[in-house]
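Undergrad: Provided below for reference: sequence and predicted model.
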Amino acid sequence: MKTCAVAVCAGLIGSAAAADPPQVRGMEAEKTGMSWRISVTLEHPDTGWDHYADAWRVEDAEGTVLGTRELLHPHVSEQPFTRALTSVMLPDGTENVYVRARCSVDGWNADAAAFPLSPVD
């Protein structure tokens, strides 16, 4: 197994119009057989069921969605938090993946955080 640890993403992710969008704080990718396990760390001021980070997704450079992780409950007292998605199929030669987060009020962030993948032997 190969693991690709990626540096924490600095700066806000999302549009200026959205109040308190989820922030992608980091990503780790691990190749397991033919697929990847992607772990993403998010931070969002969840207030409860009325406003919380409810998903993140992995995209390629063209914006094609490669996998989506639904978050089924608020994380009010667990910030930042990390969740994983398994069996993500990345096209051969993928050098970067992009992570976009969503919250239950503002929807998907306008911008995605870019993360490089280390070459796998």
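TA: Arrived safely. Residues are numbered from 1 along each chain as shown.

Undergrad: going by C-alpha atoms from here, please, whenever you check contacts or count neighbours.
TA: OK.

Undergrad: doesn't Trp108 make contact with Arg102?
TA: Yes: using C-alpha atoms under 8 Å, Arg102 is in contact with Trp108, at 4.1 Å.

Undergrad: second structure follows, compare the two:
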Amino acid sequence: MSQVQAELKYSKEHEWVEVLDNERVRVGITQFAQEQLGDIVFIELPEQGATVKVNESMGTVESVKAVSDIYSPVSGEIVEVNGELEEAPEAINGDAYGAGWMVVIKLADAAELDELMTAEQYEAFSKEEE
């Protein structure tokens, strides 16, 4: 089973959300997602200052197997982008929950966090997807 981090929240599109404070979250794709994709060779992320909406595409990740959309798990403004991934997208494969983080979003509506899954819910959900 894929590694799941208990302190994170998860979306049905396999993004993880780390609550940084009461107005900002860090987002990336899950260990399960990167395992399904295989070796990641390219990533396209939104620009800093861009506005994203919950469940809408905010970029793409390309692997040797496929190109997949990255969906925003919350609405808000991109306040930080992990520029390291442009040069080294494979960091997502090596450390999906650490160096592989993608963006920091300033929340437009903190209540959207309540719609995300807990680690236990996501673990059950991703087992069904295997």
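TA: Happy to help now that I have it. Because the structure is a prediction, the values reported are computed rather than measured.

Undergrad: superposed, what's their TM-score?
TA: After superposition, the two chains reach a TM-score of 0.39 (TM-score structural alignment, normalised by the length of structure 1), with 76 aligned residues with a C-alpha RMSD of 4.0 Å.

Undergrad: what's the burial count for Tyr98 of structure 1?
TA: The tally of other residues near Tyr98 of structure 1 (other C-alpha atoms under 10 Å) stands at 21.

Undergrad: so which residues of structure 2 form helices?
TA: 31-37, 84-87, 91-94, 119-129 (DSSP state H).

Undergrad: among those, which is nearest Met58 of structure 2?
TA: Closest to Met58 of structure 2 of those, according to C-alpha to C-alpha: helix 84-87, at 15.0 Å.

Undergrad: what packs against the closest one?
TA: Where contact means 3 or more C-alpha pairs under 8 Å, 6 or more residues apart in numbering; DSSP states H and E, helix 84-87 of structure 2 is packed against strand 40-44.

Undergrad: counting by contacts, list what the strand it packs on packs against.
TA: Packing partners of strand 40-44 of structure 2 (3+ C-alpha pairs under 8 Å, 6+ apart): strand 57-63, helix 84-87.

Undergrad: and that strand with strand 57-63, angle?
TA: 160 degrees (axes from the mean of the first three to the mean of the last three C-alpha atoms, to 10 degrees).

Undergrad: buried sites along strand 40-44 of structure 2?
TA: For strand 40-44 of structure 2, a neighbour-count test (16 or more other C-alpha atoms under 10 Å) marks 40-44 as buried.
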